[in-house]
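Here is a sequence together with a model predicted from it:
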Amino acid sequence: MRLSSNQIFSQRVDNITSSQSKWMTEGNKISSGRRVEKPSDDPMAASQAVMVKQSESRNQQYATARGFAKNSMSLQMSLASQMVNISTKIQETLVAAGNDATLSDEDRSSLADQLQGLKDQLVGIGNTKDGVGRYIFAGFQSDKPPFVADATGKITYEGGDKQITQKVDSNIEMVTNFTGIETLQSSGSKGTAPDIFEALDGAITALREPLAGKPQADRDAALEKIDAANRVNRATLNNISSVEAKLGLQLQELDNLDDLGADTSLRNAKRLSELRELDWTQAISDYYQEESVLQASYKVFNDMKDMSMFKMYR
């Protein structure tokens, strides 16, 4: 089959265009430092790179979730620690109040004031807000205070009864906010008086009642209310300590998950580099090879332009 001069000319131009495209492609790879710029460069590597990037995106989402979870848990753990301190002071005060033989009515009244102050502190901590104005111990009903006083001063729990949880890894979900009802109440449910506050009210009332000149039965009744408050306070202290311990363990686990997440990020980065980054020795060799091919194509084209069969078309 004989080729016309036009066909030969067109073929040589196509060769130059193809060689130039390949040479520029290799140059772009060197400029960007990447072997795979678009899926067609290496479809298999490009597909794997997409999966690695998706994996890293999920990894970063969980890292962000753990950051939020840590903030919530750390704040609630700090508040639980304060509650433990207050509950311990309540216990000390109730023990002192139980030493009825050496207390005057003035002493008893002073202890009642101390208990009232500690009770108010406990309520205040239970109604603490976070940085965006949500009540920390209110569960999902975080737009209003969980511990509410009625006209008589009786405290009831009006917050949510479900814990707030957060997914912190692909198969791990943690409680980020324990409710006030499980932190301060050893029994009962929403809308009832948490045991500790009701028990403290009973002890405070008993201590405010003068006993000078009263029969032993009255003293025994007052002591029973104080002892009852002490028992409830010990149960409450156990509740708070349990919540504090759970938060501490979860924070440790979050640190471990962060370490694992960091390792995953390093592996993903390494794998992406393997899939996309250049082998510089090979890339430079390919670049000069394509440059040589392009130069050869130019030379062939220029030589053929001088042939007589082309001159007739000038």
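Ah, there it is.

Only C-alpha atoms from now on, for both contacts and neighbour counts.
Fine.

tally of neighbours for residue 77?
Neighbourhood size, residue 77 [other C-alpha atoms under 10 Å]: 23.

So it is in contact with residue 247, correct?
Yes - judged on C-alpha atoms under 8 Å, residue 77 makes contact with residue 247 at a distance of 6.2 Å.

Could you tell me how far the helix or strand encompassing residue 80 lies from the centre of the chain?
Element membership for residue 80, per DSSP states H and E: helix 43-97. On the basis of C-alpha atoms, centre = their mean, to the nearest Å, helix 43-97 is displaced by 5 Å from the centre of the chain it belongs to.

what's it packed up against?
Packing partners of helix 43-97 (3 or more C-alpha pairs under 8 Å, 6 or more residues apart in numbering; DSSP states H and E): helix 105-126, strand 164-169, strand 172-177, helix 216-276.

Taking their axis directions, it and strand 164-169 sit at what angle?
Relative orientation of helix 43-97 versus strand 164-169 (axes from the mean of the first three to the mean of the last three C-alpha atoms, to 10 degrees): 140 degrees.

Helix 43-97 to strand 172-177, inter-axis angle?
Going by the same axes, to 10 degrees, helix 43-97 makes 40 degrees with strand 172-177.

ok, and here's another one to check against it:
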Amino acid sequence: MVTVSTSAFYERANRQISSLRKESEKLQEQVGSRERLSRSSDDPLAAAKLRSLSRRERMTEIDQRNSDRAKTSLSLADSALSSVTSSIIRARDLALQAGSSTLTLENQKAIATELEVLRDNLLGLANTRDGEGESLFGGAIAGPAYVETAGVVSYVGNASAQVTGLGDGQSVERSVTGPDVFSFNGPSGATDIFAVLGAFSAALNVGGAGVAAAADAALASLDPALEKATTAQTVVGTRMAWVETMDDRRVASEEMIAQERETVGGADFAITYARLQEMMTVLEASQASFVKLSGLSLFDQLR
């Protein structure tokens, strides 16, 4: 009978100590990870909720990458448009100079040369690409927005700007199309900045009595050209602000997800640590009692 009781004592003690060790290890893990659940079986409903939160987090990460790309493209477009408006303003200044009757043919040709440089610069800006090599002003195409053939610049993009999703069913166009920047209605009808500068430069190279009229015509076209470019810059700025607004919403959503995750599966550090200390105390006491009791032999009990 003593043998059976001793065997049962050892078995019960081992089970108790093993259980205490597992519980203390679980608490130590919770203290380290700050998470209450280590397995789905610990709390199936909470685990399902955490999986749903993880899916939302992954979607948020995708939305943030899209937002970053949109911001990069819009920032590049904004910078390009700033250069476009500066070039048009400079062209307007040159038109005012060219209208002076005191200019020599050499002066007029010098202005024509600068206008040609401005035209080439504007063509380069019109074909600006984003960080992934896509045209900023060509709509939904990968190639250049404009091509020049025999001195004539033509738009070869399309009318649909690149669109990027920002989450929550919202999206943004990453730029504007070329005609929204470089084409406008001048005194003689529809035209673009390339045609205006080309015609004005050609008139200056010829010289003569027609220069003054060419300068007046250029001024009459450059004003609506500048208005068109600045309007496009305003549109891009508005879209940049919209992306920032969506970023703010996303940050708020991330904070809510983090808070919800903490509520559902988080382990309160202070409470968990206190429980761990309590469990370690019980475990140490149980181990000490086991050692002390297991040291008692049958002869000690018979004395």
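Great, that's in hand. Just so it is clear, the model here is predicted, and its values are computed rather than measured.

that older thread, quick check: the helix holding residue 80 of structure 1 aligns to which part of structure 2?
Here helix 43-97 of structure 1 aligns to structure 2 at residues 44-98, judged by TM-score structural alignment.

Tell me roughly how far the matching stretch lies from structure 1 on average.
When structure 1 is superposed, stretch 44-98 of structure 2 averages 1.3 Å from its matched positions, counting by mean C-alpha distance after the TM-score superposition for structure 1.

Contact partners for residue 109 of structure 2?
Residues counted as contacts of residue 109 of structure 2 (C-alpha atoms under 8 Å, 6 or more residues apart in numbering) are 204, 205, 207.

And it, how far from residue 61 of structure 2?
Computed with C-alpha to C-alpha, to the nearest Å, the distance linking residue 109 of structure 2 and residue 61 of structure 2 is 56 Å.

How about residue 43 of structure 2?
In terms of C-alpha to C-alpha, residue 43 of structure 2 sits 27 Å off from residue 61 of structure 2.

same thing with residue 213 of structure 2?
For residue 213 of structure 2, the distance to residue 61 of structure 2 equals 58 Å [C-alpha to C-alpha].

What of residue 100 of structure 2?
60 Å.

just residue 184 of structure 2 next, same as before
Residue 184 of structure 2 is 40 Å from residue 61 of structure 2, by C-alpha to C-alpha.

Need the three-state assignment for the closest residue to residue 134 of structure 2 other than its chain neighbours.
Nearest residue to residue 134 of structure 2 in three dimensions, chain neighbours excluded: residue 142, at 4.6 Å (C-alpha to C-alpha, 6 or more residues apart in numbering). Here residue 142 of structure 2 takes the coil state, with states given by DSSP: H, G, I helix; E, B strand; the rest coil.

check contacts around residue 142 of structure 2.
Per C-alpha under 8 Å, 6+ apart, neighbours of residue 142 of structure 2: 133, 134, 135.

Work out which residue lies at the spatial centre of structure 2.
The centroid of structure 2 falls nearest to residue 68 when counting by C-alpha atoms, centre = their mean (1.4 Å).

what about it, distance to residue 205 of structure 2?
Residue 68 of structure 2 is 47 Å from residue 205 of structure 2, by C-alpha to C-alpha.

Identify the residue nearest residue 178 of structure 2 in space, chain neighbours excluded?
residue 137 (4.7 Å).

give me the element the one you found is part of.
Short version, using DSSP H and E: residue 137 of structure 2 is in no helix or strand.

swap in the one 10 residues further on?
Applying DSSP H and E as the criterion places residue 147 of structure 2 in strand 146-149.

what's that strand packed up against?
Short answer (3+ C-alpha pairs under 8 Å, 6+ apart): strand 146-149 of structure 2 packs on strand 152-155.

what span of structure 1 lines up against the strand it packs on?
Going by TM-score structural alignment: strand 152-155 of structure 2 matches residues 154-157.

Could I get the buried residue list for the matching stretch?
Of all the residues in stretch 154-157 of structure 1, those buried under the rule 16 or more other C-alpha atoms under 10 Å are 155, 156, 157.

What does residue 232 of structure 2 correspond to in structure 1?
Residue 232 of structure 2 maps onto residue 243 in structure 1, by TM-score structural alignment.

ok, its match to residue 84 of structure 1 distance?
The gap separating residue 243 of structure 1 from residue 84 of structure 1 is 10 Å, by C-alpha to C-alpha.

Number of residues surrounding the nearest residue to residue 136 of structure 1 once chain neighbours are set aside?
Excluding the flanking residues, the one nearest residue 136 of structure 1 by C-alpha to C-alpha, 6+ apart is residue 129, at 5.6 Å. Neighbours of residue 129 of structure 1 under the rule other C-alpha under 10 Å: 19.

mind checking how far residue 129 of structure 1 is from residue 178 of structure 1?
For residue 129 of structure 1 relative to residue 178 of structure 1 (C-alpha to C-alpha), the value is 14 Å.
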